[in-house]
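1. 3D model of this:
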Amino acid sequence: MLITYYLLGGVALLGSLAVQGWLRSTYGTWSKRPNTAGITGAEVATAILEANGLSNDVRVEMVKGDLTDHYDPAKKVVRLSEANYRQPSVAGMAVAAHEVGHALQHATAYAPLRWRSAVLPVAQIGSQWGPMLAVFGVMLGATGLLQVGIWLFAGAVVFQLITLPVEFDASKRAHAQLANLGLVTEQDAGGARAVLNAAAMTYVAAAATAIMYLVYFIMASRR
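-> Sure thing, here's the model as predicted:
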């Protein structure tokens, strides 16, 4: 069974590398392409927040790193990587709109976002300790230990699954906001869609990997 575990790990690693490569390639292409409106990611984020009456509630900040963009619901801050914050690229426009999409979810109490926040503490413990306990359970033939690992890891899997609608909805909101505010042309919209689709696939790959391991652990517990 451990051989199967390592084989799954190899498949998961290759899949993850492929998806990450696709994301970086797509992002790299469109980060070099100026958007037609000539506006930076920071300006895009600010415009969407203002249009939705959130400019006084949500801040936009720059953060170091590459593809480190995120929305912090606890502090109500949209953080954009330096390139996306400063440069008027198609990719920066798309990423900024997507992160503000999460702020819009937060403002409207979007249910899956609330569920994900509720599951997060369990998921953090489960992703760290679940696989470790499950593997030790398999190695030692300790069914009880394996079961504990499975239940902990299941919390991480639930988090990954809830993340999917959250991310897809944020992208949907991003496209709608860019179009409604007249910030994007048809050509830019295609590039923005390509960037956000590639980013979404990283979450799909993570969820698929988590499910694959959970199924493996469950099968191991029945032997």
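2. Please count neighbours and contacts with C-alpha atoms only from this point.
-> Fine.
3. Which elements pack onto the helix ranked longest in the chain?
-> As assigned by DSSP state H, the longest helix anywhere in the chain is helix 143-180. When contacts are defined as 3 or more CA pairs under 8 Å, 6 or more residues apart in numbering; DSSP states H and E, helix 143-180 sits against helix 90-107, helix 111-140, helix 186-221.
4. Would you convert those into JSON lines that also reports distance to residue 178 and mean neighbour count?
-> Output for the helices and strands packed on helix 143-180, formatted as JSON lines (distance: least, CA to CA, whole Å; neighbours: other CA atoms under 10 Å):
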{"stretch": "helix 90-107", "distance to residue 178": "7", "mean neighbour count": "27"}
{"stretch": "helix 111-140", "distance to residue 178": "22", "mean neighbour count": "18"}
{"stretch": "helix 186-221", "distance to residue 178": "8", "mean neighbour count": "19"}
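5. One more sequence to fold, the one below, so I can look at both together:
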Amino acid sequence: MYYPMYFDPTYILVLIGVVICLIASAKMNSTFSRYSRVRNHSGMTGRDAAEQILHREGLYDVRIEHISGNLTDHYDPRTRTLRLSDATYNSTSVAALGVAAHECGHAVQHATGYVPLKLRSSLVPVANFGSSIAWPLIILGFFFNSSTTSVLFINLGILAFSLAVLFQIVTLPVEFDASHRALKILGNTGMLYEDEVRDTRKVLTAAALTYVAGAASAILQLLRILLLTGNRRND
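-> Below is the predicted model of the structure:
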């Protein structure tokens, strides 16, 4: 098949990944925006909910901090700190309680030794290094005349990028489980009414889709690398 000069057909895989991520991000932003305008029946803030959930789970050593930004919420297992963003900390919306409870879910995972979370944490440094060094190794491999050396560097690059992909995949059960814990706690404790839990589920489902999109995009990029290096690796 003939392709125009400088056109790389494997870019289609990258574009598909970008589109998937953009759609997931737009869905997340629109869903959060919608339910951030729905006040929960008790008037409880995200910070109040987080504190109550943590204490209910016996976690009195987890600090709750306010962090600037929108949807920058996260739990830091290194310092046992739960950070809630502007849109969550003082908000009384059902969306805010859902996000706060989700992050509490990560704190509970950490406290109970949830295996996928431990695996993801151990992959962070190698995944970051792998994603940064993968392409330099692959490109360097194409400059060697020796096919053995060339294949070695290319395979090292593929292995490095595969670690980053593995991190994205391992992240999925961690995020799904945190959301499941959040919805269960919010419903069982009566913090949210049944209809409010349904609204919160929509927010957390939309958030989960962004992680699915990220994993899909990473897999497509890995497939592109395998296609680009296929001939050299088979020499």
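6. Could I get the TM-score for this pair?
-> The TM-score (TM-score structural alignment, normalised by the length of structure 1) is 0.93; 222 aligned residues with a CA RMSD of 1.9 Å.
7. Of the helices and strands packed on helix 143-180 of structure 1, which is nearest residue 35 of structure 1?
-> Across those, residue 35 of structure 1 has its closest neighbour in helix 90-107 (4.7 Å, CA to CA).
8. The longest helix of structure 1 maps to which residues in structure 2?
-> Helix 143-180 of structure 1 lines up with residues 151-188 of structure 2 when matched by TM-score structural alignment.
9. Pull the distance from that stretch to the chain's centre.
-> 7 Å (CA atoms, centre = their mean, to the nearest Å).
10. That one against structure 1, how far on average?
-> Here the mean offset of stretch 151-188 of structure 2 against structure 1 after fitting is 0.9 Å, by mean CA distance after the TM-score superposition for structure 1.
11. Just the buried positions in that stretch, please.
-> 151-172, 174-179, 181-183, 185-187 (16 or more other CA atoms under 10 Å).
12. same question, stretch 55-73 of structure 2
-> Quick answer for stretch 55-73 of structure 2 (16+ other CA under 10 Å): 59, 62, 64, 67, 71, 73.
13. which SSE is the first one in?
-> This points to residue 59 of structure 2. Remark: residue 59 of structure 2 resides in no helix or strand, with elements defined by DSSP states H and E.
14. Just give me the match in structure 1 for it.
-> In structure 1, residue 59 of structure 2 lands on residue 54 (TM-score structural alignment).
15. Same question for the fifth one.
-> Matched across to structure 1, residue 71 of structure 2 falls on residue 67, judged by TM-score structural alignment.
16. Thought residue 82 was touching its match, still the case?
-> No - using CA atoms under 8 Å, residue 67 of structure 1 is not in contact with residue 82, being 9.1 Å away.
17. could you redo the helices and strands packed on helix 143-180 of structure 1 as JSON lines and give each row distance to residue 37 of structure 1?
-> Shown next, in JSON lines, are these (distance: least, CA to CA, whole Å):
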{"stretch": "helix 90-107", "distance to residue 37 of structure 1": "10"}
{"stretch": "helix 111-140", "distance to residue 37 of structure 1": "31"}
{"stretch": "helix 186-221", "distance to residue 37 of structure 1": "9"}
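18. Among those helices, which comes closest to residue 10 of structure 1?
-> Across these, closest to residue 10 of structure 1 is helix 186-221 (CA to CA), at 10.8 Å.
19. relative to helix 143-180, how tilted is that closest one?
-> Taking axes from the mean of the first three to the mean of the last three CA atoms, to 10 degrees, one finds helix 186-221 of structure 1 and helix 143-180 inclined to each other by 170 degrees.
20. Tell me the buried residues in stretch 64-84 of structure 1?
-> Buried, per 16+ other CA under 10 Å, within stretch 64-84 of structure 1: 67, 69-73, 77-84.
21. what's the closest of the residues you listed to residue 4 of structure 1?
-> Using CA to CA, the buried residues of stretch 64-84 of structure 1 come closest to residue 4 of structure 1 at residue 67, 33.1 Å.
22. Tell me how far the residue lying closest to that closest one once chain neighbours are set aside lies from residue 186 of structure 1.
-> Among residues not flanking residue 67 of structure 1 along the chain, residue 81 sits closest, at 6.1 Å (CA to CA, 6 or more residues apart in numbering). Distance of residue 81 of structure 1 to residue 186 of structure 1, given as CA to CA, to the nearest Å: 25 Å.
23. about what we covered before: just list the residues touching the residue nearest to residue 67 of structure 1, thanks.
-> By CA atoms under 8 Å, 6 or more residues apart in numbering, residue 81 of structure 1 lies in contact with 62-69.
24. Trace it over to structure 2, please.
-> By TM-score structural alignment, residue 81 of structure 1 lines up with residue 85.
25. just checking, residue 93 of structure 1 touches residue 192?
-> Yes - contact criterion CA under 8 Å: residue 93 of structure 1 and residue 192 qualify, at 7.4 Å.
26. still on that earlier bit, and the match of residue 71 of structure 2, that one's in a helix?
-> No - read with DSSP: H, G, I helix; E, B strand; the rest coil, residue 67 of structure 1 is coil and lies in no helix.
27. And it, how far from residue 17 of structure 1?
-> Taking CA to CA, one finds residue 67 of structure 1 at 16 Å from residue 17 of structure 1.
28. Then residue 197 of structure 1?
-> Counting by CA to CA - residue 197 of structure 1 and residue 17 of structure 1 are separated by 16 Å.
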